[in-house]
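> Here is my input; please provide its structure:
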Amino acid sequence: MHTARLTIRRVQPDDLGDLLEVNGDDTVTRFLPYPTWKSATDAQLWFERMAALQAAGATAQFVIEHRELARVIGSCLLFRHDPASGRAEIGYVLGRAHWGQGLMHEAMRGFIVHAFGTLGLRRLEADVNPLNQASVRLLERLGFRREGLLRQRWVTKGEVSDSLLFGLLRDEAQP
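Modelled structure (predicted):
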């Protein structure tokens, strides 16, 4: 998938160095359900988990490559894919050096077009910590609707947190 500045493609082993820079930042991973990566071993173990999940058909892991910089600056994924229901959840992360430039909005618009078009999904969902206001704003700008609040749903990194649920239907997606 290509956007004006980005290429969104399947993750490859050569991407792990750039992804370690993204996922090795505690500020970036604050709201993510996995610990901040500390080493290349963490990156390799993550890659192996993603490969197994992709082989099972429930997950599709992509990277966000900035074409001008010729490097990976983030990632996005579809997971909990339910083909019979035409639905999947989305997740995403972007390196802190690239925040505030509209890059994740650009990436996710392309990703949503791919999910609804090429993959034929009918519904996308997102599950977000309400304290992650940047992610909440992104989803709302993309046309996702708040569908509920689940109180004290997750314990992540030793902290109990609520969860905002968002949904987007194919016929609601922005062109």
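> okay, CA-based contacts and neighbour counts for the rest of this
Fine.
> show me where this protein has strands.
Counting by DSSP state E, the chain has strands at residues 6-10, 60-66, 71-82, 87-94, 123-128, 145-156, 159-169.
> so which of the ones you listed comes closest to D26?
With Cα to Cα as the criterion, D26 lies closest to strand 87-94 of the strands of the chain, at 12.2 Å.
> any idea how far the residue lying closest to N132 once chain neighbours are set aside lies from S163?
Leaving out its chain neighbours, the residue that sits closest to N132 by Cα to Cα, 6 or more residues apart in numbering is F31, at 6.8 Å. Distance, F31 to S163, using Cα to Cα, to the nearest Å: 11 Å.
> Sequence B follows; please return its structure for comparison with A:
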Amino acid sequence: MIPRPAQAAPARIVLDGHYARLEPLDRRHAADLFAVANMPGGAERFRWLFSEAPESQAAAEAWIDQVNAGQDRYVAVIDQASGKAVGQQAWMRIRLEHGSIEIGGVYWGLPMARSRLATEALFLFARHAFDDLGYRRFEWKCNNANEPSKAAATRFGFRFEGIFRQDMIVKGQGRDTAWFSMLDTEWPALRAEFERWLSPDNFNAAGQQKTKLSARA
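Reported below is the predicted structural model:
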């Protein structure tokens, strides 16, 4: 089969799930994101990001203006139950001609970390990239020292590809970058497992999973 480019870059649209909703990042999300980032332990989750935790709502608004002026396309992760923004993530390295796209800039605040909201936020990106836009490759990258991020990539079914040594200087520190990907040929099986795990039937009244996600590329 002749490989084809992707159909389009992600547009500024809303993606809805059972538990999470992804909205184009806007100043209206600043208050919620500032509050989440400044919860006890919230600022520590910025350790591996390019930015620091905002020190005020105005700083959060300025950061939103800055990233929206760039090439990456950020979204806010909304908790469907509360209607509040609890995290953010972005489409990055959008290469239409190669059919390749990356999820990055991920800040999943403590209210959604290691939860079905986080899993669904990832799933909504992957489904939109593969099923709606025709991408061939979906990437995840992180600092090689960021063990939780590497574990999350593996749990979600990304395949480890290798390490780019001395890839970047971030916050004054050298960074080796670990690369992960999933491909369109792997997606149907992964999608089925995500859909099974995210089904409301897989959770009890307290929101605890009955079975684990077994996404393996």
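> circling back to that earlier point, anything in contact with each of F31 and S163 of the first structure?
Residues within reach of F31 of the first structure and of S163 at once, by Cα atoms under 8 Å, 6 or more residues apart in numbering, are N129.
> Show me what the residue nearest to N132 of the first structure aligns to in the second structure.
Using TM-score structural alignment, the partner of F31 of the first structure in the second structure is W48.
> So its match sits against A145, correct?
No: assessed by Cα atoms under 8 Å, W48 of the second structure is found out of contact with A145, at 9.1 Å.
> Among those two, which residue is more densely surrounded?
W48 (19 against 13; other Cα atoms under 10 Å).
> Tell me which residues touch the match of F31 of the first structure, please.
With contact set as Cα under 8 Å, 6+ apart, W48 of the second structure has these partners: 142-143, 146.
> count of residues packed around Q133 of the first structure?
Q133 of the first structure has 11 neighbours, counted by other Cα under 10 Å.
> residue in the second structure matching it?
In the second structure, the residue matched to Q133 of the first structure (TM-score structural alignment) is E147.
> Ok, which of the strands of the first structure comes nearest G17 of the first structure?
Closest to G17 of the first structure of the strands of the first structure is strand 71-82 (Cα to Cα; 8.9 Å).
> How many residues are close by the residue mapped onto Y74 of the second structure from the first structure?
Counting by TM-score structural alignment, Y74 of the second structure lines up with Q61 in the first structure. Neighbour count of Q61 of the first structure, defined by other Cα under 10 Å: 22.
> ok, and the closest non-adjacent residue to Q61 of the first structure?
L77 (4.5 Å).
> Spell out the residue ranges of the helices in the second structure.
With DSSP state H as the definition, the second structure shows helices at residue ranges 30-37, 57-68, 116-127, 147-155, 187-198.
> and the fourth one, how far from the chain's centre?
On the basis of Cα atoms, centre = their mean, to the nearest Å, helix 147-155 of the second structure is displaced by 12 Å from the centre of the chain it belongs to.
> That helix vs the first structure, average distance?
Superposed on the first structure, helix 147-155 of the second structure shows a mean distance of 1.6 Å to its aligned residues (mean Cα distance after the TM-score superposition for the first structure).
> in that helix, what's buried?
Residues 149-150, 153-155 are the ones in helix 147-155 of the second structure that count as buried (16 or more other Cα atoms under 10 Å).
> And the third one, by the same measure?
Of the residues in helix 116-127 of the second structure, those with enough neighbours to count as buried (16+ other Cα under 10 Å) are 116-127.
> next one: stretch 156-175 of the second structure
Applying 16+ other Cα under 10 Å to stretch 156-175 of the second structure flags 156-160, 163, 175 as buried.
> Report how many residues lie close to L33 of the second structure.
Neighbour tally, L33 of the second structure, other Cα under 10 Å: 25.
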